[in-house]
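Peer 1: Please find the sequence and the predicted model below.
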Amino acid sequence: MKPIQLISPVDGRVYAERMPLSRDAAEAAVARAKAAQKGWAARPLEERIALVKAGVKILNDMKDVVVEELAWQMGRPTRFGGEYGGVNARTDYMSEIAAESLAPKVIEDSNAFRRYLAREPVGVVFIVAPWNYPYLTTINTLVPALIAGNTVILKHASQTLLVGERLAEAFHAGGVPQDVFQNVVLDHATTEHLIGAKSFGFVNFTGSVGGGAAIERAAAGTFTGLGLELGGKDPGYVRADANLDAAVDTLMDGAMYNAGQCCCGIERIYVHESLYDAFVEKAVAWVKGLTLGNPFDAATTIGPMANARFAKVVRDQIAEAVAMGAKPMIDPSHFPANDGGAYLAPQILTNVNHKMRVMMEESFGPVVGIMKVKDDAEAIALMNDSPYGLTASIWTQDYDTAAAIGAQIETGTIFMNRADYLDPALCWTGCKDTGRGTSLSYLGFLSLTRPKSYHLKKV
């Protein structure tokens, strides 16, 4: 068995390495989680919430070390801090709605019958977390799963090995028992074995389409509940009545923040012909205002991609598009740190079409294609011409117009005049190759519990 290595994108060195658990050790971890689950679920809901919130508070106290580790692990500039805004907001909201979301729904309570629908935990929840927002994506499932009375086993991505350790450290210090929340290091074979052995009541996976398909194959025939968030190719549409400056600022930030490594980042933009030239001009100026460099430099606004091989995918997509007639609007020499490795100059492409991979396949990097459209119908057709469906951003002055267009778009979330955002009160979901399942909102609790009907009669 080989160690799992974390190669830092900052300087290419091995930043951390861990040995994966053997199959026997992994099965023992699952057994401990199963043994601990009923006792954890028997605790009062208020106590579970308090222990979870205590763990998140301790995680907040780790901010300085967490921010530094994130920069080393996946390249995010330290100036942007950690992911604490979202971590705290999601924890607070799911805690606030827990009692109502998990309460029995009473159908009848009379002298003759008591009939109601209850929710009970699914048992052991397995989280397979990604590296791009390693704390946020884990919290989305970890917090409601624990609150609902489940135990949790977390397997983090190799690119962010230390994140799971920090989460476990914080939650254990806050009072969550060690067997209730376990961080483990697993290879793919052991991961698939555990899923196939019916080890879990629910599996939440965030990652690639191929990874999601592997999870589904491993779970085939087990009837295990799955939540699969498999990325996207999220569009923005700028209508003729849009606020141009706001659209440029938000959409370009959505395309370039975190070096474009956002599940719901903007990867393609459609602009009404009346605003197209002005939008492109302003977008180019916006991107030229970025500073590519070492994430520990206070001036850096865009750091390296998490791995040189991820950057190669984006470079190949750009080169192929240019060979097919796309026009690159940014001279890479404007960004001296562009090194052919993990440090990648951001790019805007015009004269693009849907025959190009950069407009159809997930890029997950700092590149965006911009196309001119004549009307809503053309924009809708282009937005739907994608294997993915996570979010779509519509820029207009009218709620009703945005809703009417949104109703025609095959996606999980419709934004109006914002992008690349997750509201914990709204369901995080997708369609098509983006996957299936729900997280956050009251529906997030429904995914992590099972219904049980009670039909009680007096005689």
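Peer 2: Right, received. Where do you want to start? Residues are numbered from 1 along each chain as shown.
Peer 1: okay, CA-based contacts and neighbour counts for the rest of this
Peer 2: Noted.
Peer 1: Strands along the stretch 1-150 of the chain, start to end?
Peer 2: Taking DSSP state E, counting those that start in this stretch, the strands of the stretch 1-150 of the chain run over residues 4-7, 14-18, 105-109, 113-121, 124-129.
Peer 1: just the stretch 301-450 of the chain next, same as before
Peer 2: Under DSSP E, counting those that start in this stretch, the stretch 301-450 of the chain gives strands at 327-328, 347-350, 367-373, 388-389, 391-395, 413-416, 431-432, 435-436, 449-457.
Peer 1: A further structure is provided below for comparison with the first:
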Amino acid sequence: MPIASVNPATGETLKTFEAIGPEVIEERLAAAHAAFRTFRTTSFAERSRLLKRAAALLEEDHDDIARTMTCEMGKPLAAAEAEAAKCVKAMRWYADHAERLLADEYPAEDDVLDSGAARARVHYRPLGVVLAVMPWNFPLWQVVRFAAPALMAGNTGLLKHASNVPQTALYLGDLFHRAGFPDGCFQTLLIGSGAVEGVLRDPRVAAATLTGSEPAGRSVASIAGDEVKKTVLELGGSDPYVVMPSADVDKAARTAVTARVQNNGQSCIAAKRFIVHEDVYDTFTERFAARMEALTVGDPLERSTDVGPLATEQGRTDLEELVDDAVRLGARAMCGAGRPGDQPHGWFYLPTVLTGITPEMRIHQEEAFGPVATVYRVADLEEAVSVANDSPFGLSSNVWTRDEGEMERFVRDIEAGGVFFNGMTASHPAMPFGGVKRSGYGRELSGHGIKEFCNTTTVWTAA
């Protein structure tokens, strides 16, 4: 079955690749398992040297890989360049900090003695071969934020990337090879989704991580559970963006545009539901809609473009159906709600702001994966929290308030893996990232992320 790289701005097929067969899959599984046996014993200094070399190579390749990402999945070129730079930063951060993050931990002396030990410690060891099933929306970053900590911990990796970004997937495998990582340490598997189960069930695979849709997460979690293998899942998000009366409303409206249309609106952590206190609702909504309508939609390779195409034709169809359903049931489109007339080719959709959302509309509960915002009017903090939590997802959240008491309430009551005050959600290598509810479980990044694929080992010596 061919795997195709298709330019979403034109619909043109750029390259096709044949999926690898069972014999090649077996060779790569064997290589990953063999590499782990020796790579796990390398020093942090050696792993750091290799990862920093990969970072340097990525920095050199910055322009080319950014253009590849833009042509494969449609993000504006500036965003692709920023993504590559962010990956370089994360690689260097883990290269510098992994040894400290995985240093042995020592219980209190009284507890050691009470256990009957002369000494005791907690030691972190790598698990083995980790399968990464990754999405197309951040085709470089999603992989690096798994690979950098996993490799620094001494694991080896197998990448099953989204089938519409094969060139980026192959680049990643080549990057770690060129950096000098031993053969088998990190390999790309050009396979379809139907081949994932066989790889995951292989006894040489110790664990899996997936970023993607809820159905994909359910499938991988079910298979891994049947095999009793560790998983980390980062799934969908429908993040709330709450604006309270004490906020800087103009700044909140400006930031809201970026928070909604980043990556052409195709980000799990993009703000999607804008929950605005009635005292500032009209001002915020008018400014937000005006700025959304003013965005330039077009060729993502052009520097003047703010919003490029959706990554797939099906993705645009799904988004159109959500918007059409909402409008049919009474929602008001303040802008957008359709395809741009000046873009006859490609999978473009206009930045859209919908008000008057009611619970019977699909968009109230389903994730809008594209540049579509829903706006809710609320009377007070309690209603804001209630609307924010009225979602099956719980990835992150944004809250605009200057009231310290309100901040504490939102931290206590919002059901999400993060609360970002007076700014938009972003991921950083030093901060744990992940969600609750149907947004998944486990954490990536920071010390929490690097320990997800480690064997936390108690080392106890009798007195």
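Peer 2: Structure's in. What do you need? For clarity, every value in this text was computed on a predicted model and none was experimentally measured.
Peer 1: Structural similarity score between the chains, please.
Peer 2: Laid over one another, the chains give 0.95 as their TM-score (TM-score structural alignment, normalised by the length of the first structure), with 457 aligned residues with a CA RMSD of 1.9 Å.
Peer 1: can you tell which of the strands of the stretch 301-450 of the first structure is closest to V65 of the first structure?
Peer 2: Closest approach to V65 of the first structure among these (CA to CA): strand 367-373, 30.2 Å.
Peer 1: if we can go back for a sec, what's the most buried one of the strands of the stretch 1-150 of the first structure?
Peer 2: The highest mean neighbour count among the strands of the stretch 1-150 of the first structure, using mean count of other CA atoms under 10 Å, belongs to strand 124-129: a mean of 26.
Peer 1: what range in the second structure matches that one?
Peer 2: Mapping strand 124-129 of the first structure onto the second structure (TM-score structural alignment) gives residues 129-134.
Peer 1: what's the spacing between the equivalent of L142 of the first structure over in the second structure and Q187 of the second structure?
Peer 2: Correspondence of L142 of the first structure to the second structure, assessed by TM-score structural alignment: A147. Using CA to CA, to the nearest Å, A147 of the second structure is found at 11 Å from Q187 of the second structure.
Peer 1: hey, what's in contact with both of these two?
Peer 2: Taking CA atoms under 8 Å, 6 or more residues apart in numbering as the criterion, A147 of the second structure and Q187 both touch G157.
Peer 1: most centrally placed residue in the second structure?
Peer 2: The centroid of the second structure falls nearest to Q142 when counting by CA atoms, centre = their mean (5.5 Å).
Peer 1: Does that one touch A148 like I think?
Peer 2: No: applying CA atoms under 8 Å, one finds Q142 of the second structure not in contact with A148, separated by 10.6 Å.
Peer 1: need the contact list for the closest residue to A259 of the first structure other than its chain neighbours.
Peer 2: Spatial nearest neighbour of A259 of the first structure, chain neighbours left out: P366 (5.1 Å); criterion: CA to CA, 6 or more residues apart in numbering. By CA under 8 Å, 6+ apart, the contact list for P366 of the first structure reads 255-257, 259-261, 344-347.
Peer 1: Closest to K458 of the first structure out of these?
Peer 2: Q261 (58.9 Å).
Peer 1: what's the matching residue for that closest one over in the second structure?
Peer 2: So Q261 of the first structure corresponds to Q266, using TM-score structural alignment.
Peer 1: which residues does its match contact?
Peer 2: 137, 310, 369-371.
Peer 1: With A368 of the second structure instead?
Peer 2: 238, 272, 319, 322.
Peer 1: Tell me which of the residues you listed fall in helices.
Peer 2: Among the contacts of A368 of the second structure, DSSP state H puts 319, 322 in helices.
Peer 1: Now render the contacts of A368 of the second structure as JSON lines, adding neighbour count and distance to P166 of the second structure.
Peer 2: Formatted as JSON lines, the contacts of A368 of the second structure follow (neighbours: other CA atoms under 10 Å; distance: CA to CA, whole Å):
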{"residue": "S238", "neighbour count": "28", "distance to P166 of the second structure": "28"}
{"residue": "K272", "neighbour count": "28", "distance to P166 of the second structure": "29"}
{"residue": "L319", "neighbour count": "22", "distance to P166 of the second structure": "24"}
{"residue": "L322", "neighbour count": "20", "distance to P166 of the second structure": "29"}
